[in-house]
Each structure stands twice: as C-alpha cells, then as structure tokens.
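Student: Quick one: sequence and predicted model below, then my questions.
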Amino acid sequence: MEIISSLFNVILMVFIVTTMLTAGFNTTLEQLGAVLSRLGLVAAVLVTGFLVRPLVGWGIAEVFGLAVPAYVAMVLVWSCPGAPFGAKLVMTAKADLQSGAVLQVLMAAIGSLTFAPTANLIIGAADLGSDVSLPVWDLIRTVALLQLLPFVIGMMVRHWTPERAEEFGGFTAKVSGQTFLVVLAGALLGSWSEVVGLIGSTVLIAAIVASVVMIGIGWLFSTGERRTRWATALIQPCSNSGPAFAAVAIAFGNDPAILGAITAILLFQIVVGLPTASFVGRRRAAAAG
C-alpha cells in the first residue's frame, strides 16, 4: 500500500509540473502584458477567484452541514482557482480565449502561493478539530516549486525559443492529460467506496450549487464585452486540482474520504461547466450564422 501511495504521489507531481510547463510554453509575454493592462478586468477576476471563491466554498459547506472530510475537501478545492480545464470551457463557449487562458494561468500561478494560507485560515476558522490543519509553509514551498517555477521556465523558453516551446509544449500537454487521468483513476480506486457513498449526498449537491454560483458571480463581477465576461465566468468554477491533491498527500496521508470527496467535487464542476459552455457556444454560433 505504501508503494502504491508513493507511486500516486510521483505521478501527481509529474501531472502538476507538466501542466504548468504547458501553460508556460503557450503563454507569451505579449499576451500576458495585453491582459494585465486591463486593470479593471484583472482586479475583478482576482478578487472573485481569491476572495469570493473560497468564501463561497466555505459558506456552502456550512449551509449543507458537511461531514469533516467533505468539508475539508470543499475548502481545499474552492481555494484552488486556475484549472487548465477552464480554458477548454472558454474554447467550447467560443468566448474570449486569450483573456480566459491568460487569466486562468495567472490565477494558477498566484494560487500556488495563496492556496495553503487561504485553506488553512478557513479550516482554522471553521473549528474542525485540533488535528485538522495544513502545514502552510511546506505546502507553499512544494506547490510553488511544482507550479510557479515550471510556469516561469516554460514562459521564458517560449520567449527565447518559440520553436522549442511549441515542440516541448505538445509533449508536456500529452503527459499532463494522461497523468491527470491516472491521478483521477488513482483517487477513485483508492477511495471508490467513499465516492460511491457520496452518490445522492449533499456533497454533490454542494458541488453543483457552488459551481453554478461561481459562474454567476464570475459573470457579474467581470468587465468588458459578453465574450470576455463569459470567459471570466467559465474559468471561475474550475479548480486547479494539483494543490488540493498535494495537500491531501502532505497533510492528510492521502485520506480516502477526503480524496473521494475531492474527486467527486471536481467531476461535478465539469458536469456543470461543460454543458454551460456548450450551450453558450451553440448560441454564439447560431448568432454568428
């Protein structure tokens, strides 16, 4: 069992690193500068992602009275903005892909530093027990090393040698996609009974409600034209799973109950986000036609 857990953690690290390398390989300094120059949009997205989003996850966990493992999972997941899947939703919706992709990457990079203190602050305020806490500095060091550093390296490679970035980016994107499936499968296999037990539970309802709420808030708090507002709305409900899984590995010994709840919440974020993005994309295509 210890060997399997160690293997899971290695694959998890590969997933996180290749995901952020891919993001860096696909982000130019010009794109980053163009989006950052829109100060109102950036401020709205960051406030929504780093202040409102964790509070929504915490509030919904309280409203639904979730058990401690599911409560911890909600706090961890909703303290992790910037999932790569968010950019795919923006693409599906035919929204402002450049703004959505750059803002998603920006949130992931900043989130590597803010995730641990944010989640630990909420867990402490929720008073879930003296044994429920996060090793904040260990997590900041680990997640920053696995996320922020690869992203910066990838972006610098893109700036200096675009051809190499394109070549490497194709490879890391494949590895990222494949290892993500392995991580999800490993989490499911390691906690399948807990995941099955969540079917029909308030945990899944809480995940759906939080996802819908964040799409609405992402739209309302955004600025600019409709395609930009849809881009910022669709990146908000998607959680960057790497830090959450890393926290469970480092702080909770890959607890099956927390792993199962995280996996279920992530799946239902997709269940809400993908149909919404598809609906918006069809409407935009019909309007354009």
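Tutor: Arrived safely.
Student: When you work out contacts or count neighbours from here on, use the C-alpha atoms and nothing else.
Tutor: Will do.
Student: Show me what counts as buried in stretch 178-198.
Tutor: Neighbour counts over stretch 178-198 (16 or more other CA atoms under 10 Å) mark 179-180, 182-184, 186-188, 190-192, 194-195, 198 as buried.
Student: can you give me the helices for the stretch 51-200 of the chain?
Tutor: 53-63, 68-78, 84-92, 97-126, 136-143, 149-160, 162-190, 192-197 (DSSP state H, counting those that start in this stretch).
Student: So which of these is nearest L266?
Tutor: helix 68-78 (7.8 Å; CA to CA).
Student: Which residues belonging to the closest one are considered buried?
Tutor: Quick answer for helix 68-78 (16+ other CA under 10 Å): 69-78.
Student: same thing with stretch 15-34?
Tutor: Across stretch 15-34, burial judged by 16+ other CA under 10 Å covers 15-28, 32.
Student: Could you do stretch 146-163 as well?
Tutor: Neighbour-count burial for stretch 146-163 [16+ other CA under 10 Å]: 146-152, 154-159, 162.
Student: want to compare, so here's the second one:
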Amino acid sequence: MAQRRGMLLAVADFAGRWFAVLVLLGGLAGMVAPEQTTPVAEYVPVFLGVIMFGMGLTLRAADFALVLRRPLAVLFGLLAQFLIMPLTAWGIGQLFGLSGALLIGMVLVGAAPGGTASNVIVYLARGDVALSVTLTSVATLLAPLLTPLWVLALVGSELPVGFGDLFASIAQVVLLPIVAGVLVRAIAGGLVQRVLPYLPLISVAGIVVVVASIVGSNADTVAASGLLLVLAVVAHNGAGLALGYLAAKVAGLDESARRAVSVEVGMQNSGLAASLATSHFAPAAALPGALFSVWHNVSGALLATFWARRAAEPAQGDPARR
C-alpha cells in the first residue's frame, strides 16, 4: 500500500511539473485522433466540475481573510481581471477579424475568472501567493454574475442564450462544486489533507482530456484558421500578463503583488470558457479556450522562470511596503 501511494505521489508530482507539456500533447492527440477524442467533448462540464471540486478542497476560510486585511490589493486585482481580459479579448478578436463562434469563444475566455494553475505559477515566480489564491477564489465566486454580463455586453447580439442560462451553467459547474469542496474540507479536514497531494494528478488529467476532446471536435477549424487563432490567443494572453503587471504597478503594489496580479490576469480559467461554449454555443466557440489552456501554461511557466532568476528582485516582496 505504501509503495502504491508513493508511486501515485510521484505521478502527481510529474503531472504538476510537466503540466504544460501534457496539455500540449493532449491538443496534439485531438488533432491526430479526432474520432477517438471527439465523443468526450459532451462531458467537458463534468470534468470541469470535478476540477472545481478539487479546487474547493484546497480552500479554507483563511484564504479569504486577505480581503479584509488588504482590501485595496484585492480590489485592484479583481478590477484588472474583469476589465482587462474581456475588453482585450473583444479588441483582439476585432483586430484579427474573428467573428461568429470564434469571437464568442475569445470573449468567453476573457470574461472567465483566473485560471486554477495560476497559484502554482505565482509561487514559482516568487510572487505573492496569498494574494494569488485570494484573487483566484474571489474571482471564481464572482464569475456566475460577471462572466455572463461581459459576454452579453460584448457579443450579446450574436448569442442564442440569455443571462440566466449562463449564470445557471457557471453556478452548476463552478460555484456549487467549489462550495461542496470547501464544506467537505471543513467537515473532514483530516481525510482531505491526506488526499491533497494527489489532486494535481486529477486536475491535470481533466484539463488534458478537455483540451484533447475540444481540439478533436474542431480539427477541421483548427486546420483552416489555426495560425490566425493561435496568434490571437497568444496576443490575448500576452496583453493580460503585461497590462496586469502595469495596472498593479500604477496601483502602487509591490513587486511580488505585481507578479501575482499579472499572472492572475493573464492566466484564465479557459476550461470554464470551453465548458460554456460546449454547452451553449457552436463547437468552434470552445476552440479559443482549448488553445488558451495550452498556451497560457507555457507562457506562465516561461514568465515564472524569468522572474525566479531575477535575483535582484525581492523574492516575496517587502512586507513593510504592503
């Protein structure tokens, strides 16, 4: 039994370290074997719900205490998250001539909360991990309200679905699983503590399957407009990382907080965007989310490496400046 647990921990650690590569391989698998991966697309909301439940298991009440202790940092981070990414998604979509389902998919990614892998990237980047966790958690709880509002405001005339339907989907796929995870941890904390080391394996496996199935079901679209869409996704992610850092700098946050806000803004919960697209829109609307899932983990890892190697910068920020 101990040997089996050791092997599972080793696999979970491997999945966490090579997350970006595994997601990339999932996308390639979708292109190479679309017939095998496409049928899984209808279960994307289920996979995302499992991932969100796992995120809930990692949260405690202390993770939200930062809202009271450093409200301005949290407020600036949330404003940057829900202003920069939706607006740049729409602007870049227009600039690259995207329309229809692909434009809807871009806006869905932009209007989503921060990505679940962002906390790990902030840790590796020597950023403010507490602020990162708080921003991810609060933004996710706000998503059922703010995500549909942004989508309807920016591409509402093209949508076959209303605010209520989007709100209900996000509540079911994101909010309820997270709340359930938090409750389970509060009730059975000891058991959850033993399970936590294995959660990265579940999360990585879920995202890889989601990306593979979405790319597989849109293989023809990827082949036809892949390069243009990839460039749009890369530009969107890059704009989020750069403008998030700039916004935090203008707000007077310290270096570690700037890194946290940059990553939180630039890395989106693209799995949620893909899930909403799969449930409510044309299959192609899920493609920006799938491509974003691949790229933002690559760019996040590269940025974290760059920041971690800047020995002259403060490792975790100067508490006196917070």
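Tutor: Nice, thanks for sending it over. Remember, it's a predicted structure, so these values are computed and weren't measured experimentally.
Student: circling back to that earlier point, which of the buried residues of stretch 15-34 of the first structure fall in helices?
Tutor: Among those, the residues falling in helices (DSSP state H) are 15-25, 32.
Student: where's the residue in the first structure that A186 of the second structure lines up against relative to N26 of the first structure, distance?
Tutor: By TM-score structural alignment, A186 of the second structure lines up with H159 in the first structure. Shown here: H159 of the first structure relative to N26 of the first structure, a distance of 10 Å by CA to CA, to the nearest Å.
Student: how many degrees apart are the longest helix seen in the first structure and helix 68-78 in direction?
Tutor: For the first structure, the helix with the greatest residue count under DSSP H is helix 256-288. If you take axes from the mean of the first three to the mean of the last three CA atoms, to 10 degrees, helix 256-288 of the first structure sits at 40 degrees to helix 68-78.
Student: Mean deviation, stretch 132-145 of the second structure versus the first structure?
Tutor: By mean CA distance after the TM-score superposition for the first structure, the fitted stretch 132-145 of the second structure averages 1.8 Å away from its aligned residues in the first structure.
Student: mind listing what's buried in that stretch?
Tutor: 132-141, 143-145.
Student: Now flag whichever of those residues is closest to E255 of the second structure.
Tutor: Of those, the one sitting nearest to E255 of the second structure (CA to CA) turns out to be S132, at 13.2 Å.
Student: Translate L267 of the first structure into the numbering of the second structure.
Tutor: Per TM-score structural alignment, L267 of the first structure is aligned with V294.
Student: Just to check, that match is in contact with F19?
Tutor: No - the pair V294 of the second structure / F19 is not scored as a contact, 9.3 Å apart, by CA atoms under 8 Å.
Student: ok so, going back, make a markdown table from the ones in helices among the buried residues of stretch 15-34 of the first structure and add distance to V271 of the first structure to it.
Tutor: Converted to a markdown table, those look like this (distance: CA to CA, whole Å):
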| residue | distance to V271 of the first structure |
| --- | --- |
| F15 | 22 |
| I16 | 22 |
| V17 | 26 |
| T18 | 25 |
| T19 | 22 |
| M20 | 24 |
| L21 | 27 |
| T22 | 24 |
| A23 | 24 |
| G24 | 27 |
| F25 | 28 |
| L32 | 30 |
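Student: can I assume W78 of the first structure is in contact with P54?
Tutor: Yes - using CA under 8 Å, W78 of the first structure is in contact with P54, at 5.1 Å.
Student: rewinding a little: could I get the contacting residues of the nearest residue to the match of A186 of the second structure once chain neighbours are set aside?
Tutor: Leaving out its chain neighbours, the residue that sits closest to H159 of the first structure by CA to CA, 6 or more residues apart in numbering is T28, at 6.3 Å. Contacts for T28 of the first structure (CA atoms under 8 Å, 6 or more residues apart in numbering) come out as 155, 158-159.
Student: Next: V75 of the first structure.
Tutor: 54, 57-58, 61, 119, 122-123.
Student: That one and A249 of the first structure, how far apart?
Tutor: V75 of the first structure is 15 Å from A249 of the first structure, by CA to CA.
Student: picking that back up, can I get the helices of the stretch 51-200 of the first structure in CSV with distance to L274 of the first structure?
Tutor: Formatted as CSV, these follow (distance: least, CA to CA, whole Å):
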stretch, distance to L274 of the first structure
helix 53-63, 19
helix 68-78, 18
helix 84-92, 6
helix 97-126, 15
helix 136-143, 27
helix 149-160, 26
helix 162-190, 17
helix 192-197, 21
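Student: closest one to R284 of the first structure among these?
Tutor: helix 84-92 (10.5 Å).
Student: next one: that closest one to chain centre, how far?
Tutor: On the basis of CA atoms, centre = their mean, to the nearest Å, helix 84-92 of the first structure sits 12 Å off its chain's mean C-alpha point.
Student: what's the equivalent of T92 of the first structure over in the second structure in contact with, if anything?
Tutor: Alignment note (TM-score structural alignment): T92 of the first structure maps to L124 of the second structure. L124 of the second structure makes contact with 304-305, 308, according to CA under 8 Å, 6+ apart.
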